[in-house]
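Peer 1: need a structure here:
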Amino acid sequence: MQRLDMKQLLSQKLSPQQIQFIKLLQIPTAELEMRIKEELEANPALEEGDAEEADMADDDADDDFGDDQDDTDDTPAEGEEYDNDENILDEDFDETPEPELEMPRDEDTSETKDSDDLNLEDYLNDDEIAGYKMQGDTGGDEEERDMPLADTGSTLTDSLFEQLRFMDLDEKHEAIGRQLIGSIDADGYIRRDLGAIANDLAFSQNIEATEAEIEQALRLIQTFDPPGIGARDLRECLLLQLDRRPHDDVVEHAQRILEETFDEFTKKHYPKIQQRLDLTDEEIKEAIGLILKLNPKPGGSDPTGGGRVQYIIPDFILTNDNGELHLTLNARNAPDLRVSRDYQEMFQAYDKGAKKDKKLKEAVTFVKQKLDAAKWFIDAIKQRQQTLLRTMDSIVRYQKDFFLEGDESKLRPMILKDIAQEIGMDISTVSRVANSKAVQTEFGIYPLKYFFSEGIATDSGEDASSREVKHILKEIIEAEDKRRPLSDDKLEKMLNTRGYNIARRTVAKYREQLNIPVARLRKEL
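Peer 2: Below is the predicted model of the structure:
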């Protein structure tokens, strides 16, 4: 039997300005510029200008809004700074949703009577952010902002289509070729079965093609540039590239290795290959060296391929002046924004205008929404700047030895909790800053998360950063005899003799994080 019960619950909800701050905090500098441009286009009450003009405009806004606003509003006015001892994410959230302000309707006859007694001050001094939505809060805007920009450059597919047009094929075989090119993956391989491609041609283009015809078209495409394109597996890709080379003994030996002993080659069982193919030490060494120079991903070798070059724009700039570290925020993180004076002056015009106009309420509400949105956005930008500087300043103090010398062995163990406790903020806030920001130093550009690492116990009783252990592990592997590479057990013993108390499984984990293969795959001739 179903029952209806009433329960009173307490829940935490993020206010619009807190959501605004979170979104702005986690985006990097490059995206911030685009986000500000979107807000400027969406909100006519927000415009670019210097800080002094913004303060003057805000002073006028305070006069227009009136002095009797609710003192419990804990959002700072334009020009004020947030209290550095408080974190916007750690405040007690409002437990009740903000009501939406009703808009006047023309067809409501009772509204005419109410509009005669319309008091402008009721709307100028309204504390509620009526209908306030920051740009990008809705799903559609979010999807539009996350949509990648169109790539106007030539792609690998375009290059292959261009080469196909020069083949002077009939309509049927050109259609087969276009279907094959469309089936090529980003790395340059065709992994679909030729029978499935034949079905696609039959159902989508009404073209009857046998697998032999498709195979013939594929052989043609495999002669296109870059070498190895259109291969169905790694072995075929490497053989296609060898076919382009002038044939000599080395190329012939390399082809035999791939054709007859490919499994042994992938496992680096060189003695078995040498014994099976009856090759000398010098012959197998030259052949293996040639194979290793080939490109296993021909699709990624195209300089005009579909991949977009990404540039890292540092959010912080750290300089060393005779042992004194100076931290500055990238100028792109501190844009000059202000509230529009024109929108401020609109309130004065409304105040002096006809109070009985039933459209006045709707106009005042719209202007107030835009002014509130502009003010919240400027405050969120300022709060973002303060949070970034406080977080990075704490990281610099914590890792000062590294920033002075650039030596990875100087990195101290540091986790998000250490920084969060020092600056009095929540761990989630520090995480948002560390996951998407970078700092420019005299030793290069580093992502902030690079400086966070776990601690490894040492014989001296102190903890060493896992970065330091990885650095030493990499040095040991680089100096090993490649003919007899060190196993994880031997690496563990070598690190233990250096004073690092580390287990073999931890060595394996660090080795994998450094993208270093196991000992068997590191073996060289």
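Peer 1: Please make it C-alpha for all contacts and neighbour counts, starting now.
Peer 2: Noted.
Peer 1: List the buried residues in the helix with the most length in the chain.
Peer 2: Assignment by DSSP state H gives helix 360-398 as the longest helix of the chain. By neighbour count with 16 or more other Cα atoms under 10 Å, helix 360-398 contains the buried residues 360-361, 364-365, 367-396, 398.
Peer 1: roughly how far is it from the heart of the chain?
Peer 2: The chain centroid and the centroid of helix 360-398 are separated by 22 Å under Cα atoms, centre = their mean, to the nearest Å.
Peer 1: Find the residue closest to the residue nearest the centre of the chain in space, skipping its chain neighbours.
Peer 2: Centroid-nearest residue in the chain, with Cα atoms, centre = their mean: residue 436, separated by 6.7 Å. Once flanking residues are discounted, residue 436 sits nearest to residue 28: 5.6 Å by Cα to Cα, 6 or more residues apart in numbering.
Peer 1: and for comparison, fold this next one:
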Amino acid sequence: MSQKLIQSQEQKTVQVQRLTQQQMLAVKMLEMPLTELEQSIQAEIDDNPAMESSSPDDAAFAGDSEMESADTSAFATNETPSAGNEASASAGDSDDTIDEASAAFDAATEREERASALDDALSNIGMDDRMPDADYPSYYGNADSADYEEMVYGEQASFYDKLKEQMVDVDLDDRQREIMEYVIGSLDGDGLLRKSADSISDELAIYHNIYCTEEDVKNVITLLQTFDPAGIGASDLRECLLLQIRRRPDTEITRLMLKVIDRYFDEFMNKHWDKIVKQLNISPTTADTVYSELLRLNPKPGASLGETEGRNMQQITPDFIVDTADDGTVTFSINSGHVPNLYVSPSFTELLKGYKANKASMSRRDKEALLYAKEKVERAQGFIDAVKQRQHTMYVTMKAIIDIQRKYFQDGDESDMKPMILKDVADRTGLDISTISRVSNMKYAQTRWGTFKLRHFFSDGIKTEDGEELSTRKIKLALREVIDGEDKSKPYSDDALTKVLAQKGCPVARRTIAKYREQLGIPVARLRKK
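Peer 2: Sure thing, here's the model as predicted:
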């Protein structure tokens, strides 16, 4: 049976939901932390001539000036002599003449300003004449999703740069310097060098036309291991700890530390300390001192420098200020920072009114200017509406969070936190879950008990057999409390922890205990034993 291709057409109706430009702008603005919002507003003010701003302080100053002007005017009126002689009449005529001249001057100035605004509008036709879209500059990396990484403000000195600065303290020729830079660039984030000298030598020859022997690379690595922090450039954890110990003064404790890491490293990592003490034949006091000194060593020397210096000097600007009074009353406010009061430029508004009143006599040039001014005014108004919508959404979201977690905000006890997920807040506010997610992501709240991410107040919950809902945060706190208070010579296993927590009113499965223990960064019982 032969086959053939047949083309056909059919018509069908499909409903597709699309976001308008205004909705996209509102969504993008809702994701912005306060610092990025300030920068975005300033960029819009610089870009859109129809947008103007004033700080609240300026408005208050203007109001005081008007009151002072009114008071001065009233005072002058009361003090004016009432004599009706010719001199007074002459003075009145003179004042009328001055007023007429002033009015004429103001009218001429206004015409010049309007003409100037029209010229500016015409010169900018075709430039930036779109309504705002969603590509406002993101100062926090890729902001396509609400989970973009937070930008950290501080001295941006990288780990790589900090090590390169130390190269001036050692005697290197040009070839060694190139090898050193490549070796530094090959370090992992924890500061260890997991590439072999042989592979580094091959990579230098293939990718950089630098021909050197394996011994040359090893000599450079040896120099790198003298840099700060101690342990940098080690090939593994054992060598990293040995490098740090060798930097210490030569004492009996230091020699014992070297023996432990050099001869009994596996036993040390597996917490078989009793075996090590027996092999070294040392007193319990000396053993405790050696053990405590070994725990002070840094297994990740690269982390002490950080990826950037700025990450260690992170500044957080809270988006909400939550205040708890002594009587338990909880209030909050939205931190406006340096966000100014925004409004559409009156000159552009009047320009539109003037053009609309003279439509019949408008030339093509005037119509183009009217179109430009109209688009700029609509863009400014849309931006202002998005800022107001952001404020309203943030207000109702934070109010719902405080209503649910009021007990925590009153006493600061994390065990009082109720199970709360995004859906709970969405149901209270009438907003979509995605909207709540955008508000709670990368936003901070300053409370009486500290400054936290909004995500801090969210937690899942589990239901007990009695139907009571327990917060996972409360269970984790109870778990940590039990482990902190256990006998370290006989630490609890996960099965034992399950029984102890059940007695404390937290009946959860053993696998749940194991999961929470791992999330808290707590090792198994064998590794907790001392």
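Peer 1: what TM-score comes out when they're superposed?
Peer 2: Here the superposed chains carry a TM-score of 0.77, computed using TM-score structural alignment, normalised by the length of the first structure; 450 aligned residues with a Cα RMSD of 3.2 Å.
Peer 1: Relative to the first structure, which residues correspond to stretch 192-199 of the second structure?
Peer 2: Counting by TM-score structural alignment, stretch 192-199 of the second structure pairs with residues 189-196 of the first structure.
Peer 1: ok, back up a step: so after the longest helix of the first structure, what's the next helix or strand?
Peer 2: The helix or strand immediately downstream of helix 360-398 of the first structure is helix 400-405, counting by DSSP states H and E.
Peer 1: once aligned to the second structure, how far is that next one on average?
Peer 2: Comparison of helix 400-405 of the first structure with the second structure after fitting gives an average deviation of 1.4 Å (mean Cα distance after the TM-score superposition for the first structure).
Peer 1: For that helix, list every residue counted as buried.
Peer 2: Buried-residue list, helix 400-405 of the first structure, by 16+ other Cα under 10 Å: 400, 401, 402, 403, 404.
Peer 1: what do we get in the second structure for the last one?
Peer 2: What that stands for is residue 404 of the first structure. So, by TM-score structural alignment, residue 404 of the first structure is matched to residue 410.
Peer 1: How is the nearest residue to its match once chain neighbours are set aside classified with respect to secondary structure?
Peer 2: Leaving aside its sequence neighbours, residue 410 of the second structure sits nearest to residue 328 (Cα to Cα, 6+ apart; 5.5 Å). State at residue 328 of the second structure, reduced to three classes by DSSP: H, G, I helix; E, B strand; the rest coil: coil.
Peer 1: now the aligned partner of residue 328 of the second structure in the first structure: how far from residue 401 of the first structure?
Peer 2: Taking TM-score structural alignment, residue 328 of the second structure has residue 323 as its aligned residue in the first structure. Counting by Cα to Cα, to the nearest Å, the separation of residue 323 of the first structure from residue 401 of the first structure is 10 Å.
Peer 1: same thing with residue 465 of the first structure?
Peer 2: With Cα to Cα as the criterion, residue 465 of the first structure and residue 401 of the first structure are 13 Å apart.
Peer 1: What segments of the stretch 151-300 of the first structure are helices?
Peer 2: 156-165, 171-182, 194-204, 211-221, 234-243, 249-260, 262-266, 270-277, 281-292 (DSSP state H, counting those that start in this stretch).
Peer 1: could you give the angle of the first one to helix 211-221?
Peer 2: By that I understand helix 156-165 of the first structure. 100 degrees (axes from the mean of the first three to the mean of the last three Cα atoms, to 10 degrees).
Peer 1: Just give me how far helix 156-165 of the first structure sits from the chain centre.
Peer 2: Using Cα atoms, centre = their mean, the offset of helix 156-165 of the first structure from its chain centre is 31 Å.
Peer 1: same deal with the fifth one?
Peer 2: Here helix 234-243 of the first structure is found 35 Å from its chain centre; the criterion is Cα atoms, centre = their mean.
Peer 1: So which elements touch that helix?
Peer 2: helix 249-260 (3 or more Cα pairs under 8 Å, 6 or more residues apart in numbering; DSSP states H and E).
Peer 1: In the first structure, what stretch matches the helix or strand where residue 89 of the second structure lies?
Peer 2: Using DSSP H and E, residue 89 of the second structure falls within helix 86-123. Following TM-score structural alignment, helix 86-123 of the second structure has no partner segment in the first structure.
Peer 1: buried set for that helix?
Peer 2: Neighbour counts over helix 86-123 of the second structure (16+ other Cα under 10 Å) mark 117, 118, 121, 122 as buried.
Peer 1: Let me know the closest of these to residue 302 of the second structure.
Peer 2: residue 121 (55.4 Å; Cα to Cα).
Peer 1: Next one: the residue nearest to residue 223 of the second structure when sequence neighbours are not counted from residue 304 of the second structure, what distance?
Peer 2: Using Cα to Cα, 6+ apart and skipping the chain neighbours, the partner closest in space to residue 223 of the second structure is residue 170 (7.9 Å). For residue 170 of the second structure, the distance to residue 304 of the second structure equals 22 Å [Cα to Cα].
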